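S.K.: task: produce atomic coordinates for the following.
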Amino acid sequence: MTEKTMQAISIEQPGGPEVLKLVEAPMPYAYEGEVLIKVHAAGVNRPDILQRMGAYPPPKDASPLPGLEVAGIVEKVGRGVTNLKEGDQVIALCNGGGYAEYVAVPAGQVLPLPNGWTMTEGAALPETLFTVQQTMIDRAGLESGQTVLIHGGAGGIGAAAIQLAKLKDCFVLATASSEEKLDYVRSVGADIAINYLTEDFVEKTKTATKDKGANVILDIIGSDYVDRNIRAAAIEGTIVQLANLGGREATITMGLVVAKRLTIFGSTLRAQPNEVKENIANNMKSQIWPALESGKFIKPKISTYELQDASAAHRDMDAGDHFGKIVLRTSANTDVRND
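M.R.: Below you'll find the model as predicted:
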């Protein structure tokens, strides 16, 4: 029997955007506990860039193809899956393989496409929402009325974090690098937007909180931001390190960590067990989906590329001046809104 194939984006070798190639790849199979999704749209994320560069290899049991989030239609249902059926419109957090016409995903990482959202819009949700739910909500225990400082507020994770914090009635400060990006972070709910190129976020945070500091800080920079975050944090505050775009090494003032009784933790999502991701998905469905479907969650700014133009999408992200989300569309995408 001839093996079924599909179009997909492969990483030819570690390197720049030009190493992303459109290829004919074997179509995945929905094994026990999985569903096969016909992909309509796939989100582009920073971990995809790192994987392309050879700095973020996929787990041994994951697809070697890039792509961590998709929206599409359930094509096949594997044995033991009872909560999904063929034809369902869904979004999903993938362990890999999202830059393709089809992807197999553990059923626990699949959620319904929110009512009122198109496939392209839905594909911008999973990686960001899973990340923020797991770190800021589930682990940091964000509570109503707290102050949150979010770095990279104009990015996909930053904009989602702003909105989830506002859903909990928190006071939000967010950093960005241009007036256009500052306007964007305000539009999604930030109470104070800080230009980190011209303003000191530590002083701005202290001024806004009458020297109390931020209860929760989300950081993607690392390097010298780590110690500055410690200075901007409130007593018994929590600092969440999601990435280290500014550098992996940091010198910190441990005396302040002790004196303020701070919690500092890092997080990665992809390598965690499927059971952990399923638990995050269940929390998201109960806590976030009502806001997505009622219009309380503002849809992200999205730049779109066709699947075969994945290298151009990566060049856009590499340039560093984009904001919002970047999404790849497959030939199946007609972008009908889910009503």
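S.K.: rest of the way, CA atoms for contacts and neighbours
M.R.: Noted.
S.K.: quick check, Ile235 in a helix?
M.R.: No: Ile235 is assigned strand when assessed by DSSP: H, G, I helix; E, B strand; the rest coil, not a helix.
S.K.: and for it, the neighbour number?
M.R.: Using other C-alpha atoms under 10 Å, Ile235 has 19 other residues around it.
S.K.: tell me if I'm right that it and Thr263 touch.
M.R.: No: contact criterion C-alpha atoms under 8 Å: Ile235 and Thr263 do not qualify, at 9.9 Å.
S.K.: one more, so I can put them side by side:
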Amino acid sequence: MHALAMAVSANLPVILWGAPGTGKTSSVLALGEHLGLPVEVVVGSVREPSDFAGLPVVRDGGTWFAPPRWAERLAAAGQGILFLDELTTAPPAVQAAMLRVVLERVVGDLALPDGVRIVAAANPPALAADGWDLSAPLANRLVHLDWSISAASVADGFMGGFAVPDLAGVGAPTAAEVGAARALVGAFLRVRPSLVLAVPEDSGRAWPSPRTWELAATALACTSSRPGEWLERVRAELVVGAVGEAAGFELLSWVRDLDLPDPETLLSDPAAPLPERVDRLHAVLGSVVAHVRADGGGESWQRAWSLVARVARRTPDVAAGAARSLASRRPDGAPLPPAMLELAPILRAAGLMP
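M.R.: Below you'll find the predicted structure:
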């Protein structure tokens, strides 16, 4: 339940896998009530493709794909949870129509507000009435969470009520946190390029792709500085749910062993020690660039060039990516620092300096 709450708060599209009758729907309704979000339950098994692609009607001399009422209610509210229930009982044609809803938040010709979260639930095909496997394109758009219950939690719920996790301190990640997490994922994929895309034979669950690595980065970002003893478990659930067990646990292990210095410390101390390992250098520079972008100030942008120049003296290939990113995001009015002269060959090669 903590992982579901974190995913909803971070606006990650998520799917809950569990046996029938285990409280998936009631938990989502309770979470929506706790967060003050309206919940629209859409059961896939009783829907047609037009319920997601829109029903064509003639309006003002043209064709308009009219959205269903549930989509109009969410759009009017400006936020909420779209709960797609019984996903594996939806036939392939309906699953295909759901793709644009999950990825682009568009229903017919209506764009859902950014505040609308996507949550789905499914029974394993063996337990679903007339069930289908989840299509690979739809599976690759969701974070997959296993929904399990314990006898103790059910007993406690009947006696004292079913509790919603304490969400104090939980919310959408900041731009700096997202940028730093993306830098970590990018540095990891430099070390393990074979994991950028690894489609399994059975692709109805999570697997690595550029899209799901983006989900994994958001999962890392939203668990990077949040309180709670459950944090490590939730981080693992979300990352593994995005890219699968093998790739997810490898990323988590790699991140745990990095022990990166704080970006502000590196920018403030010109003599701060730098990592020896190339993958750690990539991660360090990526986190510094993300910090500078979130800061937006000319002073931090200039200080970052001194750090990049230090790295370039030893490993110019590592410094190249950070130099390109910094050069393309120069704050208005920021003077060019002397350290940029050391990187002139790199910037010319990238087409960023005449």
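S.K.: please work out the TM-score for the two chains.
M.R.: The TM-score (TM-score structural alignment, normalised by the length of structure 1) is 0.31; 187 aligned residues with a C-alpha RMSD of 7.1 Å.
S.K.: give me the common contacts of Ile235 and Thr263 of structure 1.
M.R.: Common neighbours of Ile235 of structure 1 and Thr263, using C-alpha atoms under 8 Å, 6 or more residues apart in numbering, do not exist here.
S.K.: which of the residues in the lengthiest helix in structure 1 are buried?
M.R.: If you go by DSSP state H, structure 1 has its longest helix at helix 274-287. Neighbour counts over helix 274-287 of structure 1 (16 or more other C-alpha atoms under 10 Å) mark 274, 277-278, 280-281, 283-284 as buried.
S.K.: mind putting those residues into a markdown table with distance to Lys181 of structure 1?
M.R.: Formatted as a markdown table, these follow (distance: C-alpha to C-alpha, whole Å):
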| residue | distance to Lys181 of structure 1 |
| --- | --- |
| Asn274 | 35 |
| Lys277 | 31 |
| Glu278 | 33 |
| Ile280 | 29 |
| Ala281 | 29 |
| Asn283 | 30 |
| Met284 | 27 |
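S.K.: which helix or which strand is home to the residue nearest to Ala290 of structure 2 when sequence neighbours are not counted?
M.R.: Leaving aside its sequence neighbours, Ala290 of structure 2 sits nearest to Gly179 (C-alpha to C-alpha, 6 or more residues apart in numbering; 4.7 Å). Following DSSP states H and E, one finds Gly179 of structure 2 within helix 175-191.
S.K.: and the helix or strand that that helix is followed by, what does it pack against?
M.R.: Where DSSP H and E defines the elements, the next helix or strand beyond helix 175-191 of structure 2 is helix 210-222. Other helices and strands packing on helix 210-222 of structure 2, by 3 or more C-alpha pairs under 8 Å, 6 or more residues apart in numbering; DSSP states H and E, are helix 175-191, helix 231-243.
S.K.: angle of helix 210-222 of structure 2 against helix 231-243?
M.R.: 170 degrees (axes from the mean of the first three to the mean of the last three C-alpha atoms, to 10 degrees).
S.K.: sort out which residues of helix 210-222 of structure 2 are buried, please.
M.R.: By neighbour count, with 16+ other C-alpha under 10 Å as the criterion, the buried positions of helix 210-222 of structure 2 are 211-222.
S.K.: okay, the angle between it and helix 175-191?
M.R.: Using the same axes, to 10 degrees: helix 210-222 of structure 2 against helix 175-191 is 130 degrees.
S.K.: and the nearest residue to Pro263 of structure 2 once chain neighbours are set aside, what does it touch?
M.R.: Closest residue to Pro263 of structure 2 apart from its sequence neighbours, by C-alpha to C-alpha, 6+ apart: Val288 at 5.0 Å. With contact set as C-alpha under 8 Å, 6+ apart, Val288 of structure 2 has these partners: 180, 263-264, 304.
S.K.: now these: which count as buried?
M.R.: Neighbour-count burial (16+ other C-alpha under 10 Å) is assigned, among those, to 180, 263, 304.
S.K.: in structure 2, which spans are strands?
M.R.: Remark: strands assigned in structure 2 by DSSP state E are 14-17, 39-43, 55-59, 62-66, 79-85, 106-107, 110-111, 115-122, 143-146.
S.K.: what's the answer for the stretch 201-339 of structure 1, then?
M.R.: Ranges of strands within the stretch 201-339 of structure 1 are 214-219, 233-241, 263-266, 302-306, 325-329, based on DSSP state E, counting those that start in this stretch.
S.K.: out of the ones you listed, which gets nearest to Val110 of structure 1?
M.R.: Proximity to Val110 of structure 1 (C-alpha to C-alpha) singles out strand 325-329 among the strands of the stretch 201-339 of structure 1, at 18.1 Å.
S.K.: so that closest one versus strand 302-306, what angle?
M.R.: In terms of direction (the same axes, to 10 degrees), strand 325-329 of structure 1 departs from strand 302-306 by 30 degrees.
S.K.: rewinding a little: looking at the helices and strands packed on helix 210-222 of structure 2, spot the one closest to Ala30 of structure 2.
M.R.: The nearest among these, by C-alpha to C-alpha, is helix 231-243 at 19.3 Å.
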